[in-house]
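Visitor: the following block contains a protein sequence and its predicted model.
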Amino acid sequence: MRSNRGAGPVSTGDEVHMKRDTKIRIFSLFIALAVVIPAVQAALTVDAGSNHTVLAGEPVTILAACSDTEIFDATNLSASVDWSTGRTEAEIVQDDEQNGTVRATHTYLAAGTYTVTVEVANNATGVVVCDTLNVTVAPQTANVKVAPKVLNQKSNGVMTVFVGIAEWLGFAGADRTNVTASDPTEFRIGNATPEKVNFCMKDGGTLILKYRRQDLDLAAGDGNLTVTGGAVTENGTVSVAGTGAVSVINPGNGKEAKFGNGDGHARAPLVKEKAKNQKEFPEEQQRSNGKANGRAP
């Protein structure tokens, strides 16, 4: 008789089938987990949308697309928007079984670029999703006119800038009776602020700002200057800006000397510009000249 002493255990047919069935069950379990796990994970998404550009003081509305591969249930969702200047709650409107829209509105008063974050949370599962966009806020446009339009860099005189505040009243929701200048002495041309400020109510209101020419850092050949400031509305101080045409000269250097007479003053062009501006702005100029000379306008 053949002896099995010293040899390993011999597997029977039942043991082989048992091991095979065990492997099949484990493999089937892995497949089942691979199918089931993604199904229980949240498929909530939000798309904040494209970037926006608005004027200061005007509302901007965000319409973010929200979707879910499961049945969209707005009652289990909540949304908020971080505007970079504060956070507000947002409305969620269900569009169909799997999609909805997150809606929120905000008003920026100061010019600049802001990052906006839209956040949606599923209160049942605890899943939170976010997306961002940028909002660029431009200042309200001010109507700016300069007198004289020829700026002599070697002159110690004063340049007058007329800023029409009526343009600030054009944005939506503004109260025309309550809009004023926040602080006219803070109106700037570069780093220069006006030495003197007058106000004329003609044509809805005009600020008369006087700057020392030596304070204006403009290069010869520049064709315009930009004035920035703020207007006070019922919502707060709104950024405003305007550009006025000006001719910057530096008499005594080559061909540019023809603008002056060699003593640092471009008299002929300035006299011509003064006469022209008195014709264009008779009331503002007379009021300004009267106050400058100590006389009542």
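Guide: Done, it's in.
Visitor: going forward, measure contacts and count neighbours with C-alpha atoms only.
Guide: Noted.
Visitor: next, the contact list for residue 273, please.
Guide: 147-150 (CA atoms under 8 Å, 6 or more residues apart in numbering).
Visitor: in strands, which of the residues you listed fall?
Guide: 147, 150 (DSSP state E).
Visitor: so among the contacts of residue 273, which ones count as buried?
Guide: Buried subset of those (neighbour count, 16 or more other CA atoms under 10 Å): 147-150.
Visitor: try it against this one:
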Amino acid sequence: MRSNRGAGPVSIGDELLMKRDTTIRIFSLFIALAVVVPAVQAALTVDAGGDRTVLAGEPVTILAACNDTDIFDAMNLSACVNWSTGRTEAEIVQDDEQNGTVRATHTYLAAGTYTVTVEVANNATGAVACDTLNVTVGPQTAEVKVAPKVLNQKSNGVMTVFISIADWLGFTGADSANTTVSDPSEFAIGNATPEKVNFCAKDGGTLILKYRRQDLDLAAGDGNLTVTGGAVTENGSVPVVGTGSVSVINPGNGNAAKFGSDDGHARAAMVKEKVKNQKEFREEQQKSNGKAKGQAP
């Protein structure tokens, strides 16, 4: 029989039993840790790319790179894009064993800056990855010419604006067959709208808009006039903007009584400028009407 362990020295057999118990405890701890600590899940990432700038009515295409540290299985992945104006499903194309490309296209009709979010989900593991970029949308641009180029702030005459629509009548994604000018009277300069609107078929089309100068609220020193309007495409109406250079002066109203003895040169300069403006106006009209001869309006 074994002697009492507490009453005497520990025997060799007792030491072996103690070491075996310790080994069993450590092994049990390893098993417990293996059960408690979960396996590391494969990482899924997506890169939406850099910010974009487009014009209203032009399609913007997102090509987002996605990566999975696990074997890339396009069958288990799904993607969508939130364009800020709506949400659409996106196509995923596998590039190699770990990488793929998310592709989606959208068209904005209104100018502004939009936050776009690309989301990719692994339906097998439940992993989800997101990334964002900004898309800045500007209005379509139109070439604008103003006649006369020098305006007297106190005059009550008519200013004519020539808008070439050829540049934006056939912008990307549309052509002259499915893009038309919205109501030309909506082309405004500030709060002023034209009193008269004509159309010339020269070089793809020119709008001739006549504004009353007193409606324009011009200030001496102004150098540019911004004309805003719109075009109707197959997708909807898009904004159009053009800028024309003009010099606004304030030499007086032209009455002799208003001029002193020292103002003779100023009055003569104003008369000379008026003649020059009339000449430029006639030349601009001749250019607009000359090539339109024999063409359908």
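Guide: That came through fine. These numbers come from a predicted model, not from an experiment.
Visitor: please state their TM-score.
Guide: The pair, once superposed, lands on a TM-score of 0.79 when counted by TM-score structural alignment, normalised by the length of the first structure; 269 aligned residues with a CA RMSD of 3.0 Å.
Visitor: can you verify my assumption that residue 219 of the first structure contacts residue 248?
Guide: Yes - here residue 219 of the first structure lies in contact with residue 248, judged by CA atoms under 8 Å, at a distance of 6.7 Å.
Visitor: comparing the two, which shows the higher neighbour count?
Guide: residue 248 (19 against 12; other CA atoms under 10 Å).
Visitor: who's in contact with the helix or strand hosting that one?
Guide: For residue 248 of the first structure, the element it lies in under DSSP states H and E is strand 247-249. Outside strand 247-249 of the first structure, the residues that touch it by CA under 8 Å, 6+ apart are 149-153, 218-224, 256, 259.
Visitor: what number of residues lie near residue 279 of the first structure?
Guide: Neighbours around residue 279 of the first structure, by other CA under 10 Å: 11.
Visitor: aligned to it, what sits in the second structure?
Guide: Under the alignment (TM-score structural alignment), residue 279 of the first structure pairs with residue 283 of the second structure.
Visitor: so how far is residue 152 of the second structure from its match?
Guide: 20 Å (CA to CA, to the nearest Å).
Visitor: what do you get for residue 73 of the second structure?
Guide: 71 Å.
Visitor: so which of these two has more stuff around it?
Guide: Taking neighbours as other CA under 10 Å, residue 73 of the second structure and residue 152 compare with residue 152 leading, 23 against 16.
Visitor: about what we covered before: so how do I select the buried members of the contacts of strand 247-249 of the first structure in PyMOL?
Guide: This is how PyMOL selects the buried members of these, with burial counted by 16+ other CA under 10 Å:
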select buried, resi 149+150+151+152+153+218+259
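Visitor: what's the matching residue for residue 268 of the first structure over in the second structure?
Guide: So, by TM-score structural alignment, residue 268 of the first structure is matched to residue 272.
Visitor: now do the SS call for that match.
Guide: At residue 272 of the second structure the chain is in helix, as set by DSSP: H, G, I helix; E, B strand; the rest coil.
Visitor: just give me the neighbour total for it.
Guide: 11.
Visitor: also residue 164 of the first structure?
Guide: 22.
Visitor: any idea how far residue 140 of the first structure is from it?
Guide: Residue 164 of the first structure is 12 Å from residue 140 of the first structure, by CA to CA.
Visitor: try residue 282 of the first structure
Guide: In terms of CA to CA, residue 282 of the first structure sits 26 Å off from residue 140 of the first structure.
Visitor: more neighbours: which of the two?
Guide: Comparing residue 282 of the first structure with residue 140 by neighbour count (other CA under 10 Å), the higher total belongs to residue 140, at 27 against 13.
Visitor: ok so residue 218 of the second structure is a strand residue?
Guide: No - going by three-state DSSP, the assignment for residue 218 of the second structure is coil, not a strand.
Visitor: how far away is it from residue 212 of the second structure?
Guide: Applying CA to CA to residue 218 of the second structure and residue 212 of the second structure gives a distance of 11 Å.
Visitor: with residue 166 of the second structure instead?
Guide: If you go by CA to CA, the gap between residue 166 of the second structure and residue 212 of the second structure works out to 26 Å.
Visitor: could you do residue 52 of the second structure as well?
Guide: 40 Å.
Visitor: list the contacts of the closest residue to residue 82 of the first structure other than its chain neighbours.
Guide: Of all residues not flanking residue 82 of the first structure in the chain, residue 117 sits nearest, at 5.1 Å (CA to CA, 6 or more residues apart in numbering). If a contact means CA under 8 Å, 6+ apart, then residue 117 of the first structure has 48, 81-83, 130-133 as its contacts.
Visitor: point me to the helix or strand that includes residue 117 of the first structure.
Guide: Using DSSP H and E, residue 117 of the first structure falls in strand 112-122.
Visitor: got the buried residues for that strand?
Guide: For strand 112-122 of the first structure, by 16+ other CA under 10 Å, it's 114, 116-122.
Visitor: one more: stretch 44-63 of the first structure?
Guide: Across stretch 44-63 of the first structure, burial judged by 16+ other CA under 10 Å covers 44-48, 54-58, 60, 62-63.
Visitor: ok, residue 246 of the second structure touching residue 151?
Guide: Yes - here residue 246 of the second structure reaches residue 151: they are 7.3 Å apart, a contact under CA under 8 Å.
Visitor: before we move on, the earlier item: as TSV, the contacts of strand 247-249 of the first structure with distance to residue 172 of the first structure would be great.
Guide: Below are those laid out as TSV (distance: CA to CA, whole Å):
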residue	distance to residue 172 of the first structure
149	33
150	36
151	37
152	40
153	41
218	35
219	37
220	39
221	38
222	34
223	32
224	29
256	46
259	45
